[in-house]
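K.L.:
What follows is a predicted protein model with its sequence.
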Amino acid sequence: MFKNKLVNIMLIIIVALTLVGVVTLVLVNHLTKQPDANAEPTIDEIIAQSIETEEITTNLLSNDFVRASFRIHVDNKKALEEIQKRDFQVENIILRSLSGKESSELAGPEGIEALEKQLKDQINHLMQQGSVVQVYTTSWVIQ
């Protein structure tokens, strides 16, 4: 390359140090990357940290009846264990909430959303190990 051996050796050392520096920088950035706490959970995380209720049928105030089931997503494994143990209390909350409503209050997406929020708040009041992230309605029939 160059006629002087010293220039060749210096050039090789500079290139080697640059490569080591770039590799080190990439590894440090990759290994110290923290997961975003505000990131949306993946579908696998939601399924792993949620419980499906049995189908619940109850009368409404308006002499109609509703048949519904829900998936309750909690924020951690301890909360999942707790809510599995409290399944009878959760079903009681759902039954009381549904039986106190009229079919007109539950009609449409707004009614379902309001019920999901109410259930989330009431179940969170019950929880000690964690909290409910979201209540999803998985089946819904009003007659």
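P.N.:
That came through, no problem. Residues are numbered from 1 along each chain as shown.
K.L.:
CA atoms for contacts and neighbours, from now on please.
P.N.:
Will do.
K.L.:
Have a look at this structure and report its longest helix.
P.N.:
Assignment by DSSP state H gives helix 5-31 as the longest helix of the chain.
K.L.:
Show me what counts as buried in that one.
P.N.:
The neighbour-count check on helix 5-31 (16 or more other CA atoms under 10 Å) flags nothing as buried.
K.L.:
For stretch 58-67, buried residues please.
P.N.:
Neighbour-count burial for stretch 58-67 flags 58-60, 65-66 (criterion: 16+ other CA under 10 Å).
K.L.:
hold the first one in mind and look at this next one:
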Amino acid sequence: MKNSIFKTMMIILGTITVLGAAALVLVLNMSEGQADGERDIDEIVESSMTTEDITTDIEGGDYVRISFRVVTDSEDALNELEKRDFQMQNILIKEMATMEGKDFSSDLDNLEEEVKARLNELMTEGQITEVYTVDKVLQ
């Protein structure tokens, strides 16, 4: 009798262990895209905003009209960024004022990274994950 109960308990424990391991494997594989930081394009669009066209003078007397798409990591961060719109425009104008016309032809990556870093210093509800230049006219 004791042998039969022991065997039954071992079978039940073995079954629970196998089911638990299978569930763990499924959970880890299902959330793999999220763990890698990959986001679906719809999520990116929902948590990003496009700035208004900003026209400003730059080093050397030229003018530039430019707009950016700023991507955040969450809806809360997007709401905060929308409230900080005036600070974002201030950062953009100050960063562009020190650039020359040739920088806008070949060095926009540095501008995007600098804007991202400066905005992240201000953010409290999340982070800026990317800044994309979506429109640019140099005169």
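P.N.:
Thanks, I have it. This is a predicted model, so every value here is computed, not measured.
K.L.:
TM-score for this pair?
P.N.:
The pair, once superposed, lands on a TM-score of 0.77 when counted by TM-score structural alignment, normalised by the length of the second structure; 120 aligned residues with a CA RMSD of 2.2 Å.
K.L.:
returning to what we had before: what span of the second structure is the helix or strand just after the longest helix of the first structure aligned with?
P.N.:
The element immediately downstream of helix 5-31 of the first structure (helix or strand, assigned by DSSP states H and E) is helix 43-48. Mapped onto the second structure with TM-score structural alignment as the criterion, helix 43-48 of the first structure occupies residues 41-46.
K.L.:
Mean deviation, the matching stretch versus the first structure?
P.N.:
By mean CA distance after the TM-score superposition for the first structure, the fitted stretch 41-46 of the second structure averages 0.7 Å away from its aligned residues in the first structure.
K.L.:
What does residue 131 of the first structure correspond to in the second structure?
P.N.:
With the correspondence set by TM-score structural alignment, residue 131 of the first structure lines up against residue 127 in the second structure.
K.L.:
quick one, what contacts its match?
P.N.:
Applying CA atoms under 8 Å, 6 or more residues apart in numbering, one finds that residue 127 of the second structure lies in contact with 72-74, 77, 120.
K.L.:
of those, closest to residue 32 of the second structure?
P.N.:
Nearest to residue 32 of the second structure out of the contacts of residue 127 of the second structure is residue 73 (CA to CA; 17.4 Å).
K.L.:
So the closest one versus residue 89 of the second structure, what's the distance?
P.N.:
As defined by CA to CA, to the nearest Å, residue 73 of the second structure lies at a distance of 20 Å from residue 89 of the second structure.
K.L.:
Residue 60 of the second structure too?
P.N.:
Computed as CA to CA, the residue 60 of the second structure to residue 89 of the second structure distance reads 21 Å.
K.L.:
what's the neighbour count on residue 134 of the second structure?
P.N.:
By other CA atoms under 10 Å, 13 other residues sit near residue 134 of the second structure.
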